[in-house]
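Quick one, structure for this:
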Amino acid sequence: MASPRAVLAASVIALWLAVAPASAGTRASPGCNVETSYTVQVDAEGLRFDAAGDVSPRRVEIHDGGLRLDGTARPVSAADAVRLREIESGTRALLPEIAAVAREAIHLGFDALGGVHAALGGDRRRARDIEALRQRALLRVDQTLGRGTWHHDSLGAAFEAELAAAASEVAATVTPARAVWMAFSGGAGRMERRMEAMEADLERQAAVREQAIEAHAGALCARLERLHGLQESLELRLDDGRPLRLFEYDVDAPDPDAPAALDANGERAPPR
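As a prediction, the model looks like this:
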């Protein structure tokens, strides 16, 4: 039989997945995926791609329709110059929007975990620890996307680790002594039922915020698709005849196992 603390830890993680499925990778509606072997930097000098893996060219610089590959200027057609300008301006406008979506998802997730902690009568020290993890996640966004830098794992494993750490802080609300007392008094079953009720309540509260995040992210997907189309239409060829490929884009299929979204009244919306 699982201990009350183990039950709580599993329930907290399940709560996060239920409240923020778009951020956790469980999607009821299509999203998009972008992969790149480059770290992207946007600043006053233009758009720079620095290789983060085994890829060539190692550095690509785009500015005002011009192109440099590994420090050497490359001539481009008039049509490609137009495409490069749009790639630069589109990427420059996109990064702050991606940062905004990331901040929204962070707040949604940590608000949910903080609510669980408070509802379970958690102490102030752990509440401060959870808030510190939120601020660390927000700081990472500010120091990367907020400064015009993006790489493939800007918000990946580290963000998931912070959420897991916060969930552990919530689970630690149940001390060993309290866990033993609950096991003998039947409190573990009551706690499970309380967590189930809390999950339903948090789902209702988060429905509007979650859908706003999905709508925001969906709009970004359309813009990313436009940038990908511009890249695919470049006439430029590298010395070995390959087209210039800075990133890959694809559309995610809806997850058939994902729960349907909730409307503002807490009702399940029909599948899209």
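
switch to C-alpha atoms for all contacts and neighbour counts from now on
Will do.

so which strand or helix has Leu67?
Using DSSP states H and E, Leu67 sits within strand 66-69.

Past that strand, which element shows up next along the chain?
Trace forward from strand 66-69 with DSSP H and E and the next one is strand 72-74.

Quick check: which helices or strands does that next one pack against?
With contacts taken as 3 or more C-alpha pairs under 8 Å, 6 or more residues apart in numbering; DSSP states H and E, strand 72-74 sits against strand 66-69.

follow-up on the earlier one: so what touches the strand holding Leu67?
57-62, 73-76, 81, 84 (C-alpha atoms under 8 Å, 6 or more residues apart in numbering).

Try it again at 10 Å.
Identification of contacts with strand 66-69 by C-alpha atoms under 10 Å, 6 or more residues apart in numbering yields 46-49, 56-62, 73-77, 80-82, 84-85, 238.

Now show me the structure for the sequence below, then we'll compare the two:
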Amino acid sequence: MTARLFALAVAACFAGGAAAQDLGTTCQLASTYDLTVRPDSLSFDRADVAPRNVRMHDGTLTTDGRAVALRPDEQDRVALFEGNVRALLPKVKGIASDGVDIAARAVRQEAATAAPGAAASGELDRVLGTRVADIKRRIAASQSTRDWQEDAMREYAQEIVSDIMPLLTQDVGGEAMQLAMNGDLQGAAALRDRVASVSSGAQERVAAKVTAALKPRVQALCPQVRQLGELQSGLHDAAGHPLLLLETGG
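Presented below is the predicted three-dimensional model:
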């Protein structure tokens, strides 16, 4: 399974493409669990392998509904693990939110190149700004990594595309038709070629901009993520098996 814990995916799309930056991959730690941060606890969930649910609350540990007996030093480590996750979450959200802004600006640049009329009218900025604000609100409100995985971010990306594509199609189509009606078939063909050229490489260009901007910030969080891996060392589930919320790799 792909890494999920603290998954940091940032929509970077144009005409249906998407790119993702994963915190687990960058920091070489992965997890098969989804994490939900609740006001009173952390809940780690997966469907296939026991323990399927791991719950931490104020130094206590429960796996699949069974309390785990902990020594005082283990209670301290569980409490510190929970506190560190809560401290890390807003930092990850901040990077994700900024990534959406970076992606949106890059998408706008691509769209403006393909359809400058739509960009000049201000309608593109209005539509794009509304959608980006909605996505950022959802990131801010989210308490589960399910909302941060690549599939979720692809959905966010597709929402952006569905909003802006009608504007671009109308602008380019209208301009091409006008050129053709004026007898400039070569100009109409050149316009179509320009749009095709922009679209074909847009995903890679947008992804590159997002990655370049965010990778140093993601890497800066790696020591905190690795500390979580150290804190879980020696902990066991209720069946006595080593607790592996984070594993080396990704």
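
tm score of chain vs chain?
Once superposed, the chains reach a TM-score of 0.68 (TM-score structural alignment, normalised by the length of the second structure), with 218 aligned residues with a C-alpha RMSD of 3.6 Å.

In the second structure, point out the residues matching the strand holding Leu67 of the first structure.
Matched against the second structure by TM-score structural alignment, strand 66-69 of the first structure falls on residues 60-63.

Now do the longest helix belonging to the first structure: distance to the chain's middle.
The helix that spans the most residues within the first structure, counting by DSSP state H, is helix 187-232. Relative to the centre of its chain, helix 187-232 of the first structure is centred 10 Å away, using C-alpha atoms, centre = their mean, to the nearest Å.

circling back to that earlier point, report the buried residues of the match of strand 66-69 of the first structure.
Applying a neighbour-count criterion of 16 or more other C-alpha atoms under 10 Å, one finds 60-63 buried in stretch 60-63 of the second structure.

Also stretch 217-231 of the second structure?
Buried residues in stretch 217-231 of the second structure (16+ other C-alpha under 10 Å): 218, 221-222, 225-226, 228-229, 231.

List the contacts of stretch 233-243 of the second structure.
50-51, 54, 61-70, 74-75, 77-78, 232, 244-246.

Now which of those residues would you call buried?
Neighbour counting with 16+ other C-alpha under 10 Å marks 51, 54, 61-63, 68, 70, 74-75, 77-78, 232, 244-246 as buried within the contacts of stretch 233-243 of the second structure.

Check the burial of the closest residue in space to Val78 of the second structure that isn't next to it in sequence by counting its neighbours.
Spatial nearest neighbour of Val78 of the second structure, chain neighbours left out: Gly59 (5.0 Å); criterion: C-alpha to C-alpha, 6 or more residues apart in numbering. Under the neighbour criterion other C-alpha atoms under 10 Å, Gly59 of the second structure is assigned a count of 19.

Relative to Leu224 of the first structure, how far out is the equivalent of Pro90 of the second structure over in the first structure?
The alignment partner of Pro90 of the second structure in the first structure, by TM-score structural alignment, is Pro96. For Pro96 of the first structure, the distance to Leu224 of the first structure equals 13 Å [C-alpha to C-alpha, to the nearest Å].

Next, the mean deviation of stretch 87-107 of the second structure compared to the first structure.
Compared with the first structure after fitting, stretch 87-107 of the second structure deviates on average by 0.7 Å (mean C-alpha distance after the TM-score superposition for the first structure).

Report the distance from that stretch to the chain centre.
Here the centre of mass of C-alpha atoms in stretch 87-107 of the second structure, compared against the chain's by C-alpha atoms, centre = their mean, lies 8 Å away.

Would you mark the buried spots in that stretch?
So stretch 87-107 of the second structure, judged by 16+ other C-alpha under 10 Å, has buried residues 92-93, 95-107.

now, which of those residues lie within helices?
Per DSSP H, helices hold the following members of those: 92-93, 95-107.

can you tell me which of the buried residues of stretch 87-107 of the second structure lies nearest to Gln149 of the second structure?
Set against Gln149 of the second structure, the nearest of these by C-alpha to C-alpha is Ala96 (11.4 Å).

How much space separates the closest one from Val132 of the second structure?
12 Å.

How about Pro90 of the second structure?
19 Å.

what residue of the first structure matches up with Arg126 of the second structure?
Arg126 of the second structure maps onto Arg128 in the first structure, by TM-score structural alignment.

OK, contacts around that match?
Arg128 of the first structure is in contact with 114, 134, counting by C-alpha under 10 Å, 6+ apart.

Could you count how many residues lie near Arg242 of the first structure?
9.

The closest residue to His57 of the second structure other than its chain neighbours: what's it in contact with?
In this structure, His57 of the second structure finds its nearest non-sequential neighbour in Ser41, 4.6 Å apart by C-alpha to C-alpha, 6+ apart. Residues in contact with Ser41 of the second structure (C-alpha under 10 Å, 6+ apart) are 55-61, 82, 86.

same check, this time on Gln75 of the second structure
Contact analysis of Gln75 of the second structure by C-alpha under 10 Å, 6+ apart lists 56-61, 69, 81, 235.

Would you point out the most distant pair within those residues?
Ala69 and Phe81 (16.7 Å).

in what helix or strand does Phe44 of the second structure lie?
Element membership for Phe44 of the second structure (DSSP H and E) is strand 41-45.

how much distance is there from that strand to the middle of the chain?
On C-alpha atoms, centre = their mean, the centre of strand 41-45 of the second structure falls 20 Å from the chain's centre.

and the very next helix or strand once past it, what does it pack onto?
For strand 41-45 of the second structure, the following helix or strand on the C-terminal side (DSSP H and E) is strand 53-57. Identification of packing neighbours for strand 53-57 of the second structure by 3 or more C-alpha pairs under 10 Å, 6 or more residues apart in numbering; DSSP states H and E yields strand 34-38, strand 41-45, strand 60-63, strand 66-67, helix 72-114.

just the angle between strand 53-57 of the second structure and strand 41-45, please?
Using axes from the mean of the first three to the mean of the last three C-alpha atoms, to 10 degrees, the inter-axis angle of strand 53-57 of the second structure relative to strand 41-45 is 170 degrees.

how much does strand 53-57 of the second structure stray from the first structure?
Aligned to the first structure and superposed, strand 53-57 of the second structure gives a mean residue distance of 2.7 Å (mean C-alpha distance after the TM-score superposition for the first structure).

Residues touching that strand, excluding its own?
33-47, 61-67, 75, 78-79, 81-83, 237-238, 243, 245.

returning to that earlier point: what about the match of strand 66-69 of the first structure, how far off from the first structure?
Mean for stretch 60-63 of the second structure is 2.4 Å (mean C-alpha distance after the TM-score superposition for the first structure).

Off-centre distance for that stretch?
Distance, centroid of stretch 60-63 of the second structure to centroid of chain: 29 Å (C-alpha atoms, centre = their mean).
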